[in-house]
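Asker: Provided below are the primary sequence and the corresponding predicted coordinates.
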Amino acid sequence: MLAPRQKNLLFVCLALLWVAIMLAAFWWFEMRYIRPFDGRTQLFSGQTLRLPPDLAGQDTIRVVHFWDPGCPCNVGNQQHLAQLLERFAPRGVQFYALRKAGSHGQLPQNLAGLQNIDELPGSQDLPASPAVAIWGRDGQLAYFGPYSEGALCSSDNSFIEPILEALVDGRPVKADSTLAVGCFCDWPASGQESH
């Protein structure tokens, strides 16, 4: 049996060990998941982006989500995308997903309504992801760029809801080139991450 002084010493040692473990865990989490937001500006130009012939011009609004499973910026984007799917799919908007070539991963279950496409003409020129392209009922590219501006993406700072509302209501939209600051990862095969 331990003397009271030994019990106190044991308690202090265990408490210090616990604090050290918590600090190490926090440091590991910070190094792995928390990245500084440097505010890099990215230009999205949709001049070469086209729908595949089997999807073009069918009197339907189409949304294509560009994503890279290895990009931490997708995590914050996925809840917003699920809200868009829930809100606009019942109104006739079709949603598609194009995963970065050579990457592996699946979208979460709440995004099961997105139809996967393997290739999109002009997508090799995409500067960064996550990104979105929206085609109107006339088959013309209405919007190409990020979901929002800033470090986080939500319906509060999104560009997408107003564009989809306008297209659903039959109003024309032409925003096929966009300049924005946000959380992005490189799309080209280099795989270099940037923010």
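Answerer: Cool, the structure landed.

Asker: okay, CA-based contacts and neighbour counts for the rest of this
Answerer: OK.

Asker: Could I get the buried residue list for the helix or strand hosting Phe88?
Answerer: Element membership of Phe88 [criterion: DSSP states H and E] is helix 73-88. Buried positions in helix 73-88, judged by neighbour count with 16 or more other C-alpha atoms under 10 Å: Cys73, Asn74, Asn77, Gln78, Gln79, His80, Leu81, Ala82, Leu84, Leu85, Phe88.

Asker: I'd say the first one and Ala131 touch.
Answerer: No: with contact taken as C-alpha atoms under 8 Å, Cys73 and Ala131 are classed as non-touching, separated by 10.4 Å.

Asker: For burial, what's the neighbour tally of Pro90?
Answerer: Other residues within reach of Pro90, judged by other C-alpha atoms under 10 Å, total 9.

Asker: which residues touch it?
Answerer: With contact set as C-alpha atoms under 8 Å, 6 or more residues apart in numbering, Pro90 has no partners.

Asker: So it belongs to a helix, correct?
Answerer: Yes: judged by DSSP: H, G, I helix; E, B strand; the rest coil, Pro90 forms part of a helix.

Asker: dropping in the other structure now:
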Amino acid sequence: MSSKLHWVLLAVWSIILTSSVLYLSTLKAKLFDVNGLLLSNAMDTEFDHRFTSLIEETLGTRNGAVVHFTMDNCFCEYVAESHVMSVKNLASEHGFKNHVITLKSNNRFNIPSVPAVAVINQNGKLSYLGPYATGMFCSEGEGIVEQYINDNTEHNELGATILTDAQGCYCNLG
């Protein structure tokens, strides 16, 4: 290769690297429930029941389901991809069925951000609703949802854990 080609390739590589660093530096931890919509809805004592009924209406099932909420063109989902796959595998190992729902803004589930997940136990009760993890990289070590899949007993009489105050890499829907 000629010397000129080396310099051109180095310049292109430098531009790509600089652009990537600048883009990643614009990312910062965001609140999962930035407007408090999920929090205000979850205060209703019938929220868990309404949510699982909506899941059943949409998917035709609700017992033993892990519902993965996604949206198009969300960089944070790419970042969390390996964690999401590990959650799907864990859910399958524990007898849950994985379902994916692609959301748009103002969705009827009132999910404020993605990536998000809901765990509905084998008795049809909502156990967990919120992000997979906290932190900028939503990695497996920072996972939250796994404990609700691993512990499939119905011992929370107060209702589901609905995590609204998490901070991390999330794409807000509304």
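Answerer: Looks like it came in fine. Just so you know, these numbers come straight off a predicted model, no measurement behind them.

Asker: And the buried residues of helix 73-88 of structure 1, which two are furthest apart?
Answerer: Within those, two members stand farthest from each other by C-alpha to C-alpha: Cys73 and Phe88, at 22.8 Å.

Asker: Tell me where structure 1 has strands.
Answerer: 41-45, 62-67, 94-99, 115-116, 128-129, 131-135, 141-145, 177-181, 185-186 (DSSP state E).

Asker: residues in structure 2 matched by the second one, start to end?
Answerer: Alignment of strand 62-67 of structure 1 against structure 2: residues 65-70, by TM-score structural alignment.

Asker: How about the fourth one?
Answerer: Using TM-score structural alignment, strand 115-116 of structure 1 corresponds to no residues of structure 2.

Asker: Run the chain-centre distance for that strand.
Answerer: In this view, strand 115-116 of structure 1 has its centroid 16 Å away from the chain centroid, taken as C-alpha atoms, centre = their mean, to the nearest Å.

Asker: just the last one next, same as before
Answerer: The chain centroid and the centroid of strand 185-186 of structure 1 are separated by 11 Å, computed with C-alpha atoms, centre = their mean.

Asker: Can you tell me which of the strands of structure 1 is nearest to Asn157 of structure 1?
Answerer: Distance to Asn157 of structure 1, taken as C-alpha to C-alpha, is lowest for strand 177-181 among the strands of structure 1, at 12.2 Å.

Asker: on contacts alone, who are the packing partners of the closest one?
Answerer: Applying 3 or more C-alpha pairs under 8 Å, 6 or more residues apart in numbering; DSSP states H and E, one finds that strand 177-181 of structure 1 contacts strand 41-45, strand 141-145.

Asker: What lines up with Phe137 of structure 2 in structure 1?
Answerer: Using TM-score structural alignment, the equivalent of Phe137 of structure 2 in structure 1 is Leu152.

Asker: what about the alignment partner in structure 1 of Glu56 of structure 2, how many neighbours?
Answerer: Using TM-score structural alignment, the partner of Glu56 of structure 2 in structure 1 is Pro52. For Pro52 of structure 1, the neighbour count with other C-alpha under 10 Å is 12.

Asker: same thing with Thr61 of structure 2?
Answerer: 16.

Asker: Can you give me the neighbour number for the closest residue to it other than its chain neighbours?
Answerer: Among residues not flanking Thr61 of structure 2 along the chain, Ile55 sits closest, at 7.2 Å (C-alpha to C-alpha, 6 or more residues apart in numbering). A count of neighbours around Ile55 of structure 2, defined by other C-alpha under 10 Å, yields 19.

Asker: So Gly76 of structure 1 sits against Ala151, correct?
Answerer: No: applying C-alpha under 8 Å, one finds Gly76 of structure 1 not in contact with Ala151, separated by 9.2 Å.

Asker: For the alignment partner in structure 2 of Phe88 of structure 1, which non-adjacent residue is spatially closest?
Answerer: Under the alignment defined by TM-score structural alignment, Phe88 of structure 1 corresponds to Ala91 in structure 2. Spatial nearest neighbour of Ala91 of structure 2, excluding adjacent residues (C-alpha to C-alpha, 6+ apart): Ile149 at 6.2 Å.

Asker: Just to confirm, what residue in structure 1 is aligned with the one you found?
Answerer: Looks like Ile149 of structure 2 aligns to Leu164 there (TM-score structural alignment).

Asker: Count residues in the vicinity of that match, would you?
Answerer: Neighbour tally, Leu164 of structure 1, other C-alpha under 10 Å: 24.
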